[in-house]
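Asks: Quick one, fold the following:
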Amino acid sequence: MTEPVAARPCAADVLARTRDLLDPALRRAVGTLPPSMRRVAGYHFGWWDARGRPIGGASGTGGGGKALRPAFTLLAAEGAGGETTAALPAAVAVELVHNFSLIHDDVMDGDRVRRHRPTAWAVFGRAQAILAGDSLLALAFAVLATGTDSGPDGRTDNRPDGVPVLAGRVQSLLDGQSADLDFEERAEVGLGECVRMAEGKTAALFGCACALGASYGGATPSQSVLLEAFGERVGLAFQIVDDLLGIWGDPAATGKPVHSDLRNRKKSLPVVAALASGTPPAGAALAALYRRPLAEPELARAARLVEEAGGRAWSLARVDGLLDEALESLRAAGLTPEATAGLEALARLAADRDR
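Replies: Model (predicted):
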């Protein structure tokens, strides 16, 4: 008699479980910040409004996003045979670094809306938002170095030293963000260098999340390498989907204005793929548009030209390929079946989402 095939876990259920573990530890960590920094950080996380009044449900998650990266950390540790709670410092640190980057990214891009509400800098000013982002980055390393917020006693014994790993990936993130800003000032950007930018800006932290989880879970060196590769492939797919949403996403789902990346003349991957396609006349017309600030009526035309020049098709095909590569690495890592299924569900969510 054939054994029944186990049902694939729902990504929302996986995230809810890891979020229940993460949120109390994340709140405890942010609660150690000076009041001025805590006020801005808590607003950014969606825990309270600009006046410090609590919002959101009983868990206090508010509008704080999906928390995908720390979920990868916790599941990687669990899948390698370790205690999930032992990886909480790493999960908290990864989420703090991610949100540091979001706060600074909003300042640099001038974005006034994130997660359906004004961004931190739009409420508190650019300088205060920059300081709050810096504070989250410093806190991430403090949490990882001391192992605080790991359990009832607030400490993890015999923990691996994840600080150099996280520091290296933060440098990759900053280098990628720098390239992203540089591309806005350049008339021509190659597709290869745009991919490398996205690998630093986004994929590196996804890979780091998995590598840290593997380390805290006691994974073998080969498992750690495979899990980091899995995270990096998922992270790059995530960024491509993010770029697609930045052009064609529904504002009701994304929480950002329609055509937001085109408005900022971002050299995102779909745009660069279209510009590099050599597809006349759409590619040439798009290049001409991108040489100057776009008026509001031109944004829809720019989006249409990106699609006609093949930028959307290239992006969707690359996401599919990256997902296949990621899942190949995941299955080769030999984790527990439950963790493998959970990580696969999250990978598929990252590659097929509307926000």
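Asks: use CA for all of it now, contacts and neighbours both
Replies: Fine.
Asks: Contacts only, for Ile130.
Replies: By CA atoms under 8 Å, 6 or more residues apart in numbering, Ile130 lies in contact with 103-104, 107, 121.
Asks: how much space between it and Val92?
Replies: Using CA to CA, to the nearest Å, Ile130 is found at 20 Å from Val92.
Asks: how about the helices of the stretch 51-200 of the chain, start to end?
Replies: In order along the chain, the stretch 51-200 of the chain carries the following helices (DSSP state H, counting those that start in this stretch): 68-79, 88-109, 120-124, 126-146, 163-184, 191-198.
Asks: And this one, please, so the two structures can be compared:
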Amino acid sequence: MDQAQPSHLAAATSWLEQGRTLCVPPLQAAVARLAAPMDRIAAYHFGWTDQYGRPGGVYGGKTARAALAVLSAEAAGAAPTVAIPGGIAVELVHNFSLLHDDFMDGDTERRHRPAAWTVFGGTWAILTGDALLALAPQVLWEQGAPSVAAQAVKRLTDTNCQMVDGQARDLAFEQRDHVDISECLQMEAEKTASLLGLSACIGAVLSGAEDTMVEALERYGHHLGMAFQAVDDLLGIWGPADATGKTAWSDLRRRKKTLPVLAALAEGGDASRQLADQLSNPADRGAESDSLLALRALLIEKAGGRNWTERQVRWHHEAALNALDDVPIPQRTRKKLTDFSETLMTRVR
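Replies: Prediction:
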């Protein structure tokens, strides 16, 4: 892929900081309402404190979804502050999913430190995730105008259902010998793209924007989410541990049926058949060396899985930008949305 333009990264850093500045303080206040010890577990997970509740520095995530919510309000011609309840809600839902996914997937690291479930136990991590999920619609009801809060909550609950369905498919795939690429794409649309679609339009919803504006922004976010997940699939195989914050070869160790793997298996050539033979060998499970995982990554690449997935990233990136052409958006805000999509692309460059 082409080299990223530094100006995109600098601009994205600026508006990500805007989303952080607007949404993190009220997000912290919302999390503080949780019953103990869930308030402390959530604060640790977010990166605000250490496991004992002592201040641990700045937020460990990018708050990209909150920033998108803010931009969607701007795109609809509203003040950025209108989107704050939406920004809080999408960050709560996102982190609910991370708490659950880390435990279900057995991932022991999150944002370069021990995942919450390894520190506080799986039961408390799951319950804290549940609490974040329950808190999200409350924030919308309490802080959003009644005339639009119902629309925002409806979209939020629909997204929650899609995300749960997507996670169920993802877990089920691990028990199946064969998964179609189309099934994987549907799972990724539900598990990842649905929340980015909501993030990219909820500020516009809260501003009372026309349906055409809301739908265009949701399409932008959906395609962005599909590109984002495809990038994650690439990083799950070829991403360095210091960049992903997870164990090296994380997806390969768990034999996850991600897009690069499924595309490689569908290719049908020699490398594809060798990969299929490896993945069907139960003797390798649980005792896979780094050299074996490296060979598996090489076979996926030789069978075209990496190139196919990179093409998916580019296609959805272009589709996201095209969605913005369907509605009148202030040029400055359009530039921010474009910068975000460009920043996403740099994760695989």
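Asks: Would you give the TM-score for this superposition?
Replies: Their TM-score after superposition, calculated using TM-score structural alignment, normalised by the length of structure 2, is reported as 0.93; 336 aligned residues with a CA RMSD of 1.5 Å.
Asks: could you dump the helices of the stretch 51-200 of structure 1 to JSON lines with distance to Thr18 of structure 1?
Replies: Conversion of these to JSON lines gives the following (distance: least, CA to CA, whole Å):
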{"stretch": "helix 68-79", "distance to Thr18 of structure 1": "6"}
{"stretch": "helix 88-109", "distance to Thr18 of structure 1": "10"}
{"stretch": "helix 120-124", "distance to Thr18 of structure 1": "26"}
{"stretch": "helix 126-146", "distance to Thr18 of structure 1": "18"}
{"stretch": "helix 163-184", "distance to Thr18 of structure 1": "20"}
{"stretch": "helix 191-198", "distance to Thr18 of structure 1": "26"}
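Asks: wait, which of those helices is closest to Arg38 of structure 1?
Replies: Taking CA to CA as the criterion, helix 126-146 is the member of the helices of the stretch 51-200 of structure 1 that comes nearest to Arg38 of structure 1, at 7.7 Å.
Asks: so where do the strands sit in structure 1?
Replies: Along structure 1, the segments classed as strands by DSSP state E run 113-114, 117-118.
Asks: Would you mind finding the most buried of the ones you listed?
Replies: Burial among the strands of structure 1, expressed as mean neighbours by mean count of other CA atoms under 10 Å, is greatest for strand 113-114, which shows a mean of 18.
Asks: Give me the contact list for it.
Replies: Residues outside strand 113-114 of structure 1 that contact it (CA under 8 Å, 6+ apart) are 119, 255-257.
Asks: Read off where that strand ends up in structure 2.
Replies: Under TM-score structural alignment, the match for strand 113-114 of structure 1 in structure 2 covers residues 109-110.
Asks: quick revisit: for Ala140 of structure 1, which of the strands of structure 1 is the nearest?
Replies: Nearest to Ala140 of structure 1 among these is strand 113-114; the distance by CA to CA comes to 21.9 Å.
Asks: What's the average distance for the closest one when superposed on structure 2?
Replies: The superposed strand 113-114 of structure 1 is, by mean CA distance after the TM-score superposition for structure 1, a mean 0.9 Å from where its aligned residues fall in structure 2.
Asks: how distant is that strand from the center of its chain?
Replies: Going by CA atoms, centre = their mean, to the nearest Å, the spacing between the C-alpha centre of strand 113-114 of structure 1 and its chain's C-alpha centre is 15 Å.
Asks: What residue in structure 2 is the furthest from its centre?
Replies: Checked against the mean C-alpha position of structure 2, the extreme residue using CA atoms, centre = their mean is Asp270, at a distance of 33.8 Å.
Asks: what about the counterpart of it in structure 1, distance to Arg114 of structure 1?
Replies: In structure 1, the residue paired with Asp270 of structure 2 is Pro281, using TM-score structural alignment. Between Pro281 of structure 1 and Arg114 of structure 1 the distance is 35 Å, computed by CA to CA.
Asks: tell me the contacts of the residue minimising distance to the centre of structure 2?
Replies: The geometric centre of structure 2, computed from its C-alpha atoms, lies nearest to Thr192 (CA atoms, centre = their mean), at 5.3 Å. With contact set as CA under 8 Å, 6+ apart, Thr192 of structure 2 has these partners: 163, 225-226, 229.
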